[in-house]
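In: Pasting a predicted model and its sequence here:
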Amino acid sequence: MRIYSRPWLSNNSQPVETVFRLKGKWNLVSTFSDASSVPGIEVNIDEAGKTTVVTTTTVNARPLPLTLQRVDSSALSG
């Protein structure tokens, strides 16, 4: 059987969710310029205790460059 004769060849791509945790507090500074205009791309940032949880959703194996900035914890305590 050849790869191009497979029935799934013309199926739409499915969204893929990626979750990663960073020590400390982080803010999203930027994503690539057209991220908001591409359907299926999402970025969520949540705080969980002393960590930051970043969740991204992409389709079509599209890369999603992010710029994050660490929040200075000393500025928050004082």
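Out: Good, I have the coordinates.

In: okay, CA-based contacts and neighbour counts for the rest of this
Out: Noted.

In: Find the nearest non-adjacent residue to the residue minimising distance to the centre of the chain, please.
Out: Geometric centre of the chain, nearest residue: Thr56, 2.2 Å, by Cα atoms, centre = their mean. Among residues not flanking Thr56 along the chain, Val43 sits closest, at 4.6 Å (Cα to Cα, 6 or more residues apart in numbering).

In: Second structure follows, compare the two:
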Amino acid sequence: MSVYSRQWLTADPQPISSTVTVKGIWKLATPQLGVNIRYQNNNTLITTTTIQAIPITVYLIK
């Protein structure tokens, strides 16, 4: 079976979330669509949601 005959090849892209933990308390320099910030144990958890693995640049300030 060829990889090009698979159903997922023509399926609509799905949003994927990724979370990064940064030491300390940080906030977004400006609000960004698809970026969520939360705090836990003096750390900042940054969750991004993207479609088709499009990169996001996140600017943080202390």
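Out: That came through fine. Predicted model, so just to flag it, every value in this text is computed and none were measured.

In: Superposing both, give me the TM-score.
Out: Scored against TM-score structural alignment, normalised by the length of structure 2, the superposed chains reach a TM-score of 0.82; 62 aligned residues with a Cα RMSD of 1.8 Å.

In: mind checking the SS state of whatever residue of structure 2 lines up with the residue nearest to the centre of structure 1?
Out: Residue correspondence to structure 2 (TM-score structural alignment): Thr56 of structure 1 is matched to Thr48. Three-state call for Thr48 of structure 2 (DSSP: H, G, I helix; E, B strand; the rest coil): strand.

In: all helices for structure 1, in order.
Out: 73-77 (DSSP state H).

In: What segments of it are strands?
Out: Assigned by DSSP state E, the strands in structure 1 fall at 16-23, 26-31, 42-48, 51-58, 66-70.

In: follow-up on the earlier one: any idea how far Ser18 of structure 2 is from the match of Thr56 of structure 1?
Out: According to Cα to Cα, to the nearest Å, Thr48 of structure 2 stands 5 Å off from Ser18 of structure 2.
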